[in-house]
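Engineer: Output the structure for:
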Amino acid sequence: MKEKVVSYFSAIQTLSADEAKAIADSAVIKKYCKGDFLVREGQYASDTFFVLEGLVRQYNLIDGEEKTTAFFTENQWVLSLGTADVPSKYYWICEEDCYLLIGNDQKAQNIFDQFPRLESIARKIVENAFIDYQHTINTYLTDSPEQRYIRLLESKPDLIQRIPQYQLASYIGVKPESLSRIRKRMAKNR
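Structural biologist: Predicted coordinates for the structure are as follows:
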């Protein structure tokens, strides 16, 4: 698993042998079981997670109903773009058994002190996560639920097979019955 971590960072920027070794040596990888929570609403999200294997879902509760806001799969970061001193408004739950790399600001700062160049890689990671979040928000503001479903089919076709229909419906902003109608309409138009 540590080789996957080093490969991921190497794909962003070529690493020296010492940098690669430091990343591998400092990598904390943990297995989580399906149904395990990484964070709950009201808790502080001080750790970040990198999905090596598995699927993590982000949701919040509105009037007792789960509203799915994100799915994180292999090679994606599960991180809060807020500050660590503000309680989370979300739940992060493992929807499959997961292997996750665990990081936090203190661990990152320790490795940056030793290898300052790695800080620019971390900045790129956070920038890319922010761009992904911004893109998701923009599609919710401009696209219809059917367009969001089509984008999901195009960008993450495997996700459709990995999550229950009610979570998929929540993610695109409709009830499960509406998602069924969207699917029927799309099948009819093929």
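Engineer: CA atoms for contacts and neighbours, from now on please.
Structural biologist: Will do.
Engineer: my guess is Val78 meets Phe72, correct?
Structural biologist: Yes - using Cα atoms under 8 Å, Val78 is in contact with Phe72, at 6.5 Å.
Engineer: Tell me which of these two has more neighbours.
Structural biologist: Shown here are Val78 and Phe72; by other Cα atoms under 10 Å, Val78 has more neighbours (24 against 21).
Engineer: what residues are up against the more buried one?
Structural biologist: Contacts here follow Cα atoms under 8 Å, 6 or more residues apart in numbering; on that basis Val78 touches 48-51, 56, 72.
Engineer: Give the PyMOL command for selecting the buried subset of those.
Structural biologist: Burial among these is assessed by 16 or more other Cα atoms under 10 Å; the matching PyMOL selection reads:
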select buried, resi 48+49+50+51+56+72
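Engineer: Could you list which of the contacts of Val78 belong to strands?
Structural biologist: If you go by DSSP state E, those have 48-51, 56, 72 in strands.
Engineer: Would you do the same for the sequence below? I want to compare the two.
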Amino acid sequence: MRNLLVQYISKFIDLSQDEIDAMNQYIPIKTFKKGTVIIREGEVCDVCYFNLKGLVRQYRTIEGEEKTTFFYTEEQPLNTIKSVMEKSPSLYSLSCLEDTTLAIGTTEVEQDFFERFPQFETLGRLLTEQNNGKLLESFENFKLQSPEERYFDLLQKNPSLIQRVAQYHLASYLGMTPESLSRIRKRTASKP
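Structural biologist: Predicted coordinates:
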């Protein structure tokens, strides 16, 4: 699993052996079982996560109903940064939909890496830009597309997610009822 983290980071910056050794020493990797809630809404999160393998659902509970806001698949940082940086209660819960392996980082290790390995600041900026772009696109799609258009967009951009996520979670994420999603899927399947 450590190789996956090194391979991913190497897409953005060239890592020296010293940097790889420091990552191996200071960034723990942990596997969570399917169904594990990593952080609950209202708890203060003190670490950041990076998904190496598996699937995590982000959701909020509003008037007793869970509203899915995002799915984190492989090679994605989990968005806990606001809670970590501000030491404030998390707005979201994060739950594993599959057995999931995460790299775990603290702000102390991050600051140490920034001081010892300056190119990690570049990495942080690049990852933040990439993550912000994805979040903005997701927000715009939700505001500008119909639920059916959002489904087709998801089908085109991340077809494996359709197979990996329960229909009621997908429906919540797309802003529709499970019954509406079922009708859309049925219409799609019947088209030549």
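Engineer: wait, which of the contacts of Val78 of structure 1 is closest to Ala84 of structure 1?
Structural biologist: Proximity of the contacts of Val78 of structure 1 to Ala84 of structure 1 (Cα to Cα) peaks at Thr48, which lies at 10.4 Å.
Engineer: So the closest one sits against Gln106, correct?
Structural biologist: No - the pair Thr48 of structure 1 / Gln106 is not scored as a contact, 11.4 Å apart, by Cα under 8 Å.
Engineer: Number of residues surrounding Thr68 of structure 1?
Structural biologist: Neighbours of Thr68 of structure 1 (other Cα under 10 Å): 21.
Engineer: just the helices in structure 2 please.
Structural biologist: Assigned by DSSP state H, the helices in structure 2 fall at 2-9, 17-26, 81-86, 107-116, 119-144, 147-157, 159-164, 167-174, 178-190.
Engineer: which one of these lies closest to Lys67 of structure 2?
Structural biologist: When the helices of structure 2 are compared by Cα to Cα, helix 167-174 sits nearest Lys67 of structure 2, at 5.7 Å.
Engineer: What span of structure 1 is the closest one aligned with?
Structural biologist: With TM-score structural alignment applied, helix 167-174 of structure 2 matches the range 165-172 in structure 1.
Engineer: Mean deviation, that stretch versus structure 2?
Structural biologist: In the superposition with structure 2, the average deviation recorded for stretch 165-172 of structure 1 is 0.5 Å (mean Cα distance after the TM-score superposition for structure 1).
Engineer: Identify each buried residue in that stretch, please.
Structural biologist: Those would be 165-172, for stretch 165-172 of structure 1 by 16+ other Cα under 10 Å.
Engineer: Check stretch 123-135 of structure 1 too.
Structural biologist: Within stretch 123-135 of structure 1, the residues that qualify as buried are 125-126, 129, counting by 16+ other Cα under 10 Å.
Engineer: Kindly reformat those residues as CSV containing distance to Ala22 of structure 1.
Structural biologist: Compiled in CSV, the buried residues of stretch 123-135 of structure 1 are given as follows (distance: Cα to Cα, whole Å):
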residue, distance to Ala22 of structure 1
Ile125, 18
Val126, 20
Ala129, 23
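Engineer: Among those, which one lies nearest to Gly64 of structure 1?
Structural biologist: Distance to Gly64 of structure 1, by Cα to Cα, is smallest for Ala129 among those, at 28.2 Å.
Engineer: so that closest one makes contact with Ser80?
Structural biologist: No - using Cα under 8 Å, Ala129 of structure 1 makes no contact with Ser80, being 9.7 Å away.
Engineer: Identify the residue nearest Thr73 of structure 2 in space, chain neighbours excluded?
Structural biologist: With Cα to Cα, 6 or more residues apart in numbering as the criterion, Thr73 of structure 2 has its nearest non-adjacent residue at 4.9 Å, and that residue is Leu55.
Engineer: could you list every residue that touches Ala24 of structure 1?
Structural biologist: Contact analysis of Ala24 of structure 1 by Cα under 8 Å, 6+ apart lists 2-3, 5-6.
Engineer: Which of those residues are conserved in structure 2?
Structural biologist: Here is what carries over to structure 2 from those, by both residues aligned by TM-score structural alignment, their matches' Cα atoms under 8 Å: Lys2.
Engineer: now the contacts of Ala24 of structure 1 in TSV, with distance to Lys34 of structure 1 and neighbour count?
Structural biologist: What follows is these, written out as TSV (distance: Cα to Cα, whole Å; neighbours: other Cα atoms under 10 Å):
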residue	distance to Lys34 of structure 1	neighbour count
Lys2	22	17
Glu3	24	10
Val5	22	19
Val6	25	18
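Engineer: wait, what's in contact with Phe139 of structure 2?
Structural biologist: Listed by Cα under 8 Å, 6+ apart, the contact set of Phe139 of structure 2 is empty.
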